[in-house]
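# Coordinates only, no sequence provided:
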């Protein structure tokens, strides 16, 4: 089955790797086979979340043909707080 693993580092180019894995492979096995951990050492010390189609998954989830695993870094700023900061910055000062 064909799987893709995607990671967008904080700096640098996004990394998309396509793999062919046997049926019954898990997210953890795909991550190991992709070589993503070796290419991006920060993945070993930050709290990465894994997602497929916008849904959070665990390393034990069994993959289906065509799945794309997204490796998600933790947010640096809450989205609502970031929006308030942008709005405050765009208001003209008196």
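Right, received. Where do you want to start? Keep in mind it's a predicted model, so treat the numbers as computed, not measured.

# all contacts plus neighbour counts: C-alpha atoms, from now on.
Fine.

# most centrally placed residue in this protein?
residue 71 (1.8 Å; Cα atoms, centre = their mean).

# alright, now check it against this:
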């Protein structure tokens, strides 16, 4: 009987979306037990979004069923490849201004 009660209990899920850097929107929803990712997005008005969606940081199909406590996320497309951005940042800062030795003690030996 406890299994039947758990199967009919509403799901509590969190939906998170960041339209732009520094702005995050979060919603806590109570959905029917057989709800899918698309149902959660529809409940907050984001079902038409072309962004990739996922659960707990892993991409997921919009038809995937949700479990209690899931965190549904919408992912913006990357503007710059992170590897390229790191290389460009390093080139701007130079070898002395970045990485492990950027905060070297005054008068200290190189590498310490």
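Yep, it's here. Computed from a predicted model, the values in this text were never measured in an experiment.

# residue range for the longest helix along the second structure in the first structure?
Counting by DSSP state H, the longest helix found in the second structure is helix 82-93. Structural correspondence for helix 82-93 of the second structure: residues 79-90 of the first structure, per TM-score structural alignment.

# What are the boundaries of the strands in the first structure?
Counting by DSSP state E, the first structure has strands at residues 2-7, 15-20, 49-52, 55-57, 68-72.

# Dump these to a markdown table, plus distance to residue 39 of the first structure.
A markdown table is the format used below for those (distance: least, Cα to Cα, whole Å):
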| stretch | distance to residue 39 of the first structure |
| --- | --- |
| strand 2-7 | 11 |
| strand 15-20 | 9 |
| strand 49-52 | 17 |
| strand 55-57 | 22 |
| strand 68-72 | 13 |
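
# Can you tell me which of the ones you listed is packed in deepest?
Ranked by mean neighbour count under mean count of other Cα atoms under 10 Å, these are led by strand 68-72, which reaches a mean of 21.
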